[in-house]
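> One predicted model, sequence on top.
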Amino acid sequence: MAGIAILGGGVTVADGRVAGHDAGATLVRRLQRLYPGASLIGPRAQRADGFDVVPLELVDPRTTVVINMDVVDSPTVWRTLAASGAEPRIANFVWWNTSQFTHPVQRASLALSCALFPTFANSYRTATEVREIVFSLTVPQLAERVRIDWANLGIRLDHVQPREDPAIPVVLYPAIRLSERKQPQLFLDVVERVHRRTPIRVEMRLQESHLISEKAISLSRKDWAWVGPVTATREDYYYRLARTTAFLATARDESYGLEYVEAMVAGAVGVFPDRPWARALLPDGYPFLYADAVQAEELLVRAVTDPRGCRAELDRLAGGDFVGWLRGRHDDTEFEDRFAAAIRRWFREG
């Protein structure tokens, strides 16, 4: 198998390591664990802790497979690498929600890239969306050759810490951005009403650029809310999750939902909108799905006033062990095995 180089994810390198704890940085580190020593493609060459940062122009396509997380750029990446005279080997990694591409040029570029290059998606839902986009926006000669595989991202189960319920129930905003797709105003409206009915503490951990938003500043002024930066380490992140009572998901759409799975495995009760992306994560009959803000309020009140009863109900729904049900379906080992198998299949040598 050729060497691996990883492109995209919006990551930076600091102190010799991939910096940050957002989804992009987390997935790049996961790929580095899967492919020890894999290069990271960046603006300038440097030696990091166990890997090299290499400009795209210096990548040797004869000895390297490029895993591109900036999928729409794959045709441009191909042109750069093909200048050497060798045939580039590029695999797309769709790790985000395709609904973010709303402009016709963006969606057509995504379709063309996924038609031309083998594509691995972060869930069955995302893979289905990619296939639909390719077949609707490219010619049949390309669409019929599409190569798509997928696996649920899953989580690292060894990070989960022992459960410890707080004296005052903690409600988590389960995202690090206040983007419109996440519908943060709905979250704020519901937790405000829940707080009027029962004591809660709201926690919101955001990327730095979102900490200075009007919504974040307004919430931080309330004595029952804490708004701060994303936790510095994965250990601290899971420590806080083990002390989270419930979370209220408000996103219109998700490609997978990694943060929600992590919180539920840690024992938090998840209140979700009744949408296909949420049902894809959960067992049939999941009781904490809401159709509107009024129902979301009632379910969240129940989650924070009787979390043990809610967890017991989920255990019964899942045949005795809801967290075990999640662990069995969202273990990152399956993702890594299927991802590696797809790369070997697509770029088999000899």
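Here it is on my side, so go on. Residues are numbered from 1 along each chain as shown.

> For the rest of this, base every contact and every neighbour count on C-alpha atoms.
Noted.

> Which residue ranges of the stretch 251-350 of the chain form helices?
For the stretch 251-350 of the chain, applying DSSP state H, counting those that start in this stretch gives helices covering 258-265, 276-279, 293-305, 307-317, 322-329, 332-346.

> of all the ones you listed, which gets the most neighbours per residue?
Comparing the helices of the stretch 251-350 of the chain by mean neighbour count (mean count of other C-alpha atoms under 10 Å), helix 258-265 comes out on top with a mean of 21.

> what's it packed up against?
strand 269-273, helix 322-329 (3 or more C-alpha pairs under 8 Å, 6 or more residues apart in numbering; DSSP states H and E).

> would you list the ones you listed in TSV and tack on distance to residue 17?
Formatted as TSV, those follow (distance: least, C-alpha to C-alpha, whole Å):
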stretch	distance to residue 17
strand 269-273	33
helix 322-329	29
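
> I'd like the helices of the stretch 251-350 of the chain as JSON lines, with distance to residue 67 appended.
Below are the helices of the stretch 251-350 of the chain laid out as JSON lines (distance: least, C-alpha to C-alpha, whole Å):
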{"stretch": "helix 258-265", "distance to residue 67": "20"}
{"stretch": "helix 276-279", "distance to residue 67": "26"}
{"stretch": "helix 293-305", "distance to residue 67": "40"}
{"stretch": "helix 307-317", "distance to residue 67": "38"}
{"stretch": "helix 322-329", "distance to residue 67": "25"}
{"stretch": "helix 332-346", "distance to residue 67": "9"}
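
> which residues touch residue 87?
Listed by C-alpha atoms under 8 Å, 6 or more residues apart in numbering, the contact set of residue 87 reads 61-62, 81.

> Could you dump those residues into JSON lines and include distance to residue 163?
Formatted as JSON lines, the contacts of residue 87 follow (distance: C-alpha to C-alpha, whole Å):
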{"residue": "61", "distance to residue 163": "48"}
{"residue": "62", "distance to residue 163": "50"}
{"residue": "81", "distance to residue 163": "49"}
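
> let's bring in a second one:
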Amino acid sequence: MITKVAIKHDAALVDGSGHVVGHDAGSTLVRRLLRVFPGSELIGPGPRRCAGFDLIPLEFVDPVTTVVISMDVLDSVDVWRTLRPAGAEPRLMNFLWWPTTTYPHPVEQAALALSCALFPTFANSERTANEAREVVSRWTVQPLAEKARLAWVNLGFRLEHVRPRHEPPVPLVLYPAIYVSERKQPRLFLEVVERVRERTPIRVEARLHESHLVSELAMRMSSREWMWVGPLTATRDGYWDALSRTTAFLATATEESYGLEYVEALAAGAVGIFPDLPWAHALLPSGYPLFYRSPAEAEEQLYRAVTDPVGCWRDIDASAGGSLARWLRDQHSDDLFEKAITDRVHEWFGVGVAV
């Protein structure tokens, strides 16, 4: 009988007190899975007893009693081969939480396709699931593609994290990413906020992963006296407190598999300006009013957001049937994610999984 879950994400780090550290998406999702599946294990250097979970090497996983949820989807075949010599059929599922375009090389695309065809795959959004189906269809043979098992749900956020609003004396614009990689288009963000800053007073904040704080572009951004560039907030509470005083954010990414930070910022009351791209439309009500097709449109929309946030929210709420907050609760609730992923683990591997 399957009795436990083991989570594999090689980039996850555990501190001396036994907690998963980091504010990047991967670390956040590992913590969420550990919460969703109490008593689960985290695959990594060990063995070691941690805060509410065990850290164990992959070779120590018992394939008879354990379902492995792999966030390192390209490695899943190797995980299966490591567990198979134990004699039992390994129970392995993928958790696909990044865009399929993250790994564009044909070898990587073929590896991704094979993994998603061979093992049940749970995606972090409908968009990601559809992309995975296309990759499987393109890069694998028909008998494998026909047997692929794919499911999805929006990641969602925990409603109780939202803080009361605290409007800043000077409008605050957020760079809504922790990296300044090309996919996020930080240069476009900087170009637009500079133009808006020439028209009206604003402050800008960018909270970046430590690996990107020392980049040339981060240094360039921090040289503006009205722009603060610094490390990620130390705690989740600090993160939500910062969002509660954010007036607006400008999304500039070319691709997202989901977009959790955007959803959380909207829930916190920040006006969101989005590129007119499929990933952004997938997050929002069909009539959402603030999509831009050019830098000039982004400038005008951001200018309006910081000079008339009340009017922007009137239009945003109208697009969601009267309340975007209510729409977000219905479409992006963490409760939906928890139920969907536990239901799929039960469906794919049996009702004996402990949750």
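That came in fine, so what should we check first? On a predicted model such as this, the values are computed, not experimentally measured, just so you know.

> Which among the helices of the stretch 251-350 of structure 1 is found nearest to residue 142 of structure 1?
Ranking those by their distance to residue 142 of structure 1 (criterion: C-alpha to C-alpha) puts helix 332-346 first, at 16.6 Å.

> okay, and the closest one goes to which residues in structure 2?
Mapping helix 332-346 of structure 1 onto structure 2 (TM-score structural alignment) gives residues 334-348.

> which SS class is residue 92 of structure 1?
Recorded secondary structure, residue 92 of structure 1: strand (DSSP: H, G, I helix; E, B strand; the rest coil).

> Tell me the residue in structure 2 aligned with it.
Aligned partner of residue 92 of structure 1 by TM-score structural alignment: residue 94.

> what's near enough to touch that match?
Neighbouring residues of residue 94 of structure 2 by C-alpha under 8 Å, 6+ apart: 69-73, 76, 115-116, 119-122.

> how about residue 256 of structure 2, what's its match in structure 1?
Per TM-score structural alignment, residue 256 of structure 2 is aligned with residue 254.

> That should have said residue 48 of structure 2, apologies.
Using TM-score structural alignment, the partner of residue 48 of structure 2 in structure 1 is residue 46.

> Which helix or strand contains the closest residue to that match other than its chain neighbours?
Using C-alpha to C-alpha, 6 or more residues apart in numbering and skipping the chain neighbours, the partner closest in space to residue 46 of structure 1 is residue 53 (5.2 Å). Using DSSP states H and E, the element containing residue 53 of structure 1 is strand 52-54.

> Using PyMOL, define a selection of the buried residues within the contacts of residue 87 of structure 1.
Here is the PyMOL command that selects the buried residues among the contacts of residue 87 of structure 1 (16 or more other C-alpha atoms under 10 Å):
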select buried, resi 61+81
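
> Looking at the helices and strands packed on helix 258-265 of structure 1, which is nearest to residue 160 of structure 1?
That would be helix 322-329 among those, by C-alpha to C-alpha, at 10.8 Å.

> Check which helices and strands the closest one is in contact with.
helix 258-265, helix 307-317.

> neighbouring contacts of it?
Contacts of helix 322-329 of structure 1 (C-alpha under 8 Å, 6+ apart): 154, 157, 261, 264-265, 267, 311, 314-316, 318.

> hmm, back to that, if we compare the helices and strands packed on helix 258-265 of structure 1, which one ends up closest to residue 350 of structure 1?
Among these, helix 322-329 sits nearest to residue 350 of structure 1 (C-alpha to C-alpha), with 34.8 Å.

> how big is the offset of the closest one relative to structure 2?
Aligned to structure 2 and superposed, helix 322-329 of structure 1 gives a mean residue distance of 1.3 Å (mean C-alpha distance after the TM-score superposition for structure 1).

> How far away from the center of its chain is that helix?
Computed by C-alpha atoms, centre = their mean, to the nearest Å, the chain-centroid distance of helix 322-329 of structure 1 equals 18 Å.

> And for stretch 93-102 of structure 2?
On the basis of C-alpha atoms, centre = their mean, stretch 93-102 of structure 2 sits 10 Å off its chain's mean C-alpha point.

> and if you look at stretch 73-84 of structure 1?
Using C-alpha atoms, centre = their mean, the offset of stretch 73-84 of structure 1 from its chain centre is 27 Å.

> Outside of it itself, list whatever touches it.
So stretch 73-84 of structure 1 is contacted by 56-57, 59-61, 68, 87-88, 90, 92, 113, 117 (C-alpha under 8 Å, 6+ apart).

> counterpart of residue 18 of structure 1 in structure 2?
Counting by TM-score structural alignment, residue 18 of structure 1 corresponds to residue 20 in structure 2.

> With residue 319 of structure 1 instead?
Here residue 319 of structure 1 is matched to residue 321 in structure 2, going by TM-score structural alignment.

> And that match, how close does it get to residue 286 of structure 2?
10 Å (C-alpha to C-alpha, to the nearest Å).

> Which of the contacts of residue 87 of structure 1 fall in helices?
Mapping the contacts of residue 87 of structure 1 onto helices (DSSP state H) picks out residue 81.

> quick one: which of the contacts of residue 87 of structure 1 is nearest to residue 164 of structure 1?
residue 61 (50.4 Å).

> Tell me if I'm right that the closest one and residue 89 touch.
Yes. Between residue 61 of structure 1 and residue 89 there is a contact at 6.5 Å, judged by C-alpha atoms under 8 Å.

> picking that back up, so which of the helices of the stretch 251-350 of structure 1 is nearest residue 38 of structure 1?
Closest among these, using C-alpha to C-alpha: helix 332-346, at 13.1 Å.

> Check the mean deviation of that closest one from structure 2.
Per aligned residue, helix 332-346 of structure 1 averages 0.6 Å (mean C-alpha distance after the TM-score superposition for structure 1).

> angle of that helix against helix 322-329?
Helix 332-346 of structure 1 runs at 10 degrees relative to helix 322-329, counting by axes from the mean of the first three to the mean of the last three C-alpha atoms, to 10 degrees.

> Please list the outside residues in contact with helix 332-346 of structure 1.
1, 34, 91, 118, 120, 149-157.

> Any idea which of the helices of the stretch 251-350 of structure 1 gets closest to residue 185 of structure 1?
helix 293-305 (10.9 Å).

> From the chain's centroid, how far away is that closest one?
Put simply, helix 293-305 of structure 1 sits 25 Å off its chain's centre (C-alpha atoms, centre = their mean).

> try stretch 205-224 of structure 2
With C-alpha atoms, centre = their mean, you get 21 Å for stretch 205-224 of structure 2.

> Many thanks, have a good one.
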